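1. 3D model of this:
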Amino acid sequence: MPDWITQLSLPMPLQWGLGGVVVILIIATLTIALLAHRKPEKNWTELKLRVRTWWWIVAFFSLALLGNKTLAMLVFGLVSFLALKEFLTLSSTREADHVVLFWAYLTIPLQYYWIHITWYGMFIIFIPVYVYLFLPMRMVLIGETKGFLRAASSLQWAVMLTVFCISHLPALLILPETVGKGDIGTGAMLLFFVVALTQSNDVAQYLWGKSTGRRKVAPKVSPNKTLGGLLGGAATTTLIAWLIGPYLTPMSPLHCALAGLLIGITGFIGDIVISAVKRDIGVKDSGSLLPGHGGILDRLDSLTYTAPLFFHFVRYLYF
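-> Okay, here's the model as predicted:
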């Protein structure tokens, strides 16, 4: 039987996790349909679009969990490509640097190839060392110095966030394989854990901020972010991690709680960092790729921080 078919037999905790997400989406879909029927005078379009987009996101994400390693790399490689394209569309790239953009996009297949062949050493230094040094050098050879510093730093920062940071998500899939402690099922559960916790943290921070938030954390960057939202969201995420972590990860309950706290705090930081980028550019949403959500960066903002930090947290402790 082909490997990709045998890999469709997911660990039971992961089956329950995905099943729970599907149930939540079904409830949300039926609730919005009921509200629209009872109160047709209100505009429910945005909520409908958000839930519909979540169905597509969950289906797309499931491909990385249900398929083989190659399919997972293709899925996340496409995510990095779309995110990098969106970032570069927003940022200040010079016309003279269009040739250099080819090399920036080339980092995507190379970065995911290192993950695919489980070459951890190259995966972890390729972008922070080689790409960071190469891109400015290639820009210098063009001979245009006006706006060089802003253009170079924007390009480096774009590749760092959208390729290097996001690539830590599929790296979780092969993490057990790199050290011979577990299989792709273990990695898939780690991947589900960090993504589910990050998205839950976003929701919890929003709800806590709306109900108890008074003191603004960074009013000039993101006026809706409050201290109550940060603390309440981090506490909720910590509790959820403590409850479900022992079933989805090899971590102890204490380490699961610490991972939840890490995700809660750094998810907030990732959110406001991307908000600062959008504020600097002067846009509310990073794009319109995801109806009801905005751009792909609006959905990945928290993961740009939680993914690499959780990866190294669990790798240091257990792999």
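
2. going forward, measure contacts between C-alpha atoms and count neighbours the same way
-> Noted.

3. The stretch 51-200 of the chain: helices as residue ranges?
-> 69-90, 98-116, 120-125, 132-142, 148-159, 168-179, 184-212 (DSSP state H, counting those that start in this stretch).

4. Switch those helices over to JSON lines; also include mean neighbour count and distance to residue 245.
-> As requested, the helices of the stretch 51-200 of the chain are exported to JSON lines (neighbours: other CA atoms under 10 Å; distance: least, CA to CA, whole Å):
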{"stretch": "helix 69-90", "mean neighbour count": "20", "distance to residue 245": "23"}
{"stretch": "helix 98-116", "mean neighbour count": "17", "distance to residue 245": "25"}
{"stretch": "helix 120-125", "mean neighbour count": "16", "distance to residue 245": "25"}
{"stretch": "helix 132-142", "mean neighbour count": "15", "distance to residue 245": "35"}
{"stretch": "helix 148-159", "mean neighbour count": "18", "distance to residue 245": "31"}
{"stretch": "helix 168-179", "mean neighbour count": "23", "distance to residue 245": "15"}
{"stretch": "helix 184-212", "mean neighbour count": "21", "distance to residue 245": "7"}
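
5. To compare with the earlier structure, here is another sequence to fold:
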Amino acid sequence: MILVVVTLLVTATAVTDLLARMRPDLKLDEIQIKIRSWWVMAGLFLFAVTVDNRLAYGLVGLICYLSLKEYFTIIPTTSADRGALFWAYLTVPIQFYWIASGWFMMAILFIPVYVFLILPARQILAGETTEFVARTARILWGVVLFVFSLSHLALFLSLGTVDGRAVGGRELLLYVVFLTEVNDVGSFLTGTSLGRHKISPKVSPNKTWEGFLGGLAVTVAGAVLLRFLTPFAVSRAAFAGLCIAIAGFFGDLCVSAVKRDVGVKDSGDFVPGHGGILDRVDSLTYTAPLFFHYVRYLYY
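-> So this is what the prediction gives:
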């Protein structure tokens, strides 16, 4: 696993450095900084995943907390939301308690059912009805996207090996995380060099059909090449790559729409070259849950 990740990062570094020398007009400074940041992030992630599940749970839990916190700093909130915000933050340790204890059903139902009912009730007790629906929906949406969806990264570690094969949850986790990033980089490079036809200029002006299709092609190819990390045959690996590319695209657009709505370019500057942490996990909010349930339905 470590060899695969290092090979991917070395390849990405070499390709972007070569393109930067050959085509300085492409202005690849941003993507080069992103890849350097990924060397650090990948090192931390690999260490946590390969050493101990508890470290991995802690790392993913920290990512969920920081993502939720960053989201709450950019959306409008009022003093009447304080109680609900407290309970929203509390969902992080509770959700990871269910995951770490192996209580899969509660990990899947806790936020979509119980938190969905509890947070509006807490908002009612605040006694403020002005924009009740909008205020409550903003908080709930953040919890679902940045706690529930991202916590699926930790749920991969609860999956055992598949039918006695040498691959299991850890390999599948690395598979989806790095294919998500391959899609991100592939879309950026092809969109920068070939992009002409914009997809949704009001939401994300830099997103083009050429970039989307380039990212999709690279991700499907990567999914097939890296299928030794999975129990997939070629067809299922290709379909997984297709789903990851499409889901990652919409996850990115979804967070872009939020930033556009509140009038910010980057959600923060937590990760050098990546903007805020939301700018780094946006695609994973869609790819992680989708891929998890795809794998679980087929093999567990």
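
6. Now that we have the helices of the stretch 51-200 of the first structure, can you turn them into TSV and tack on distance to residue 4 of the first structure?
-> TSV is the format used below for the helices of the stretch 51-200 of the first structure (distance: least, CA to CA, whole Å):
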stretch	distance to residue 4 of the first structure
helix 69-90	8
helix 98-116	15
helix 120-125	23
helix 132-142	36
helix 148-159	31
helix 168-179	14
helix 184-212	11
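
7. wait, which of the ones you listed is closest to residue 34 of the first structure?
-> helix 184-212 (22.0 Å; CA to CA).

8. Give me the mean deviation of that closest one from the second structure.
-> Here helix 184-212 of the first structure, set against the second structure after superposition, deviates by a mean of 1.5 Å using mean CA distance after the TM-score superposition for the first structure.

9. Following element in sequence after that helix, please.
-> helix 227-248 (DSSP states H and E).

10. Counting by contacts, list what the helix or strand following that next one packs against.
-> Per DSSP H and E, the first helix or strand lying C-terminal to helix 227-248 of the first structure is helix 253-281. Packing partners of helix 253-281 of the first structure (3 or more CA pairs under 8 Å, 6 or more residues apart in numbering; DSSP states H and E): helix 184-212, helix 227-248, helix 303-318.

11. so where is helix 253-281 of the first structure in the second structure?
-> Aligning helix 253-281 of the first structure against the second structure (TM-score structural alignment) gives residues 234-262.

12. Can you point out the buried residues in the matching stretch?
-> 236-238, 240-256, 258-259 (16 or more other CA atoms under 10 Å).

13. next one: stretch 208-226 of the first structure
-> Across stretch 208-226 of the first structure, burial judged by 16+ other CA under 10 Å covers 208, 209, 213, 216, 217, 221, 222, 224, 225, 226.

14. contacting residues around the alignment partner in the second structure of the third one?
-> In the second structure, residue 213 of the first structure lines up with residue 195, judged by TM-score structural alignment. Residue 195 of the second structure is in contact with 208, 209, 210, 211, counting by CA atoms under 8 Å, 6 or more residues apart in numbering.

15. Repeat that for residue 162 of the second structure.
-> Taking CA under 8 Å, 6+ apart, we find residue 162 of the second structure in contact with 168, 231, 299, 300.

16. now with 7 Å?
-> Going by CA atoms under 7 Å, 6 or more residues apart in numbering, residue 162 of the second structure touches 168, 231, 299.

17. Switch those over to JSON lines; also include distance to residue 142 of the second structure.
-> Output for the contacts of residue 162 of the second structure, formatted as JSON lines (distance: CA to CA, whole Å):
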{"residue": "168", "distance to residue 142 of the second structure": "30"}
{"residue": "231", "distance to residue 142 of the second structure": "33"}
{"residue": "299", "distance to residue 142 of the second structure": "30"}
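
18. closest to residue 263 of the second structure among those?
-> Residue 263 of the second structure lies nearest to residue 168 out of the contacts of residue 162 of the second structure, by CA to CA, at 41.9 Å.
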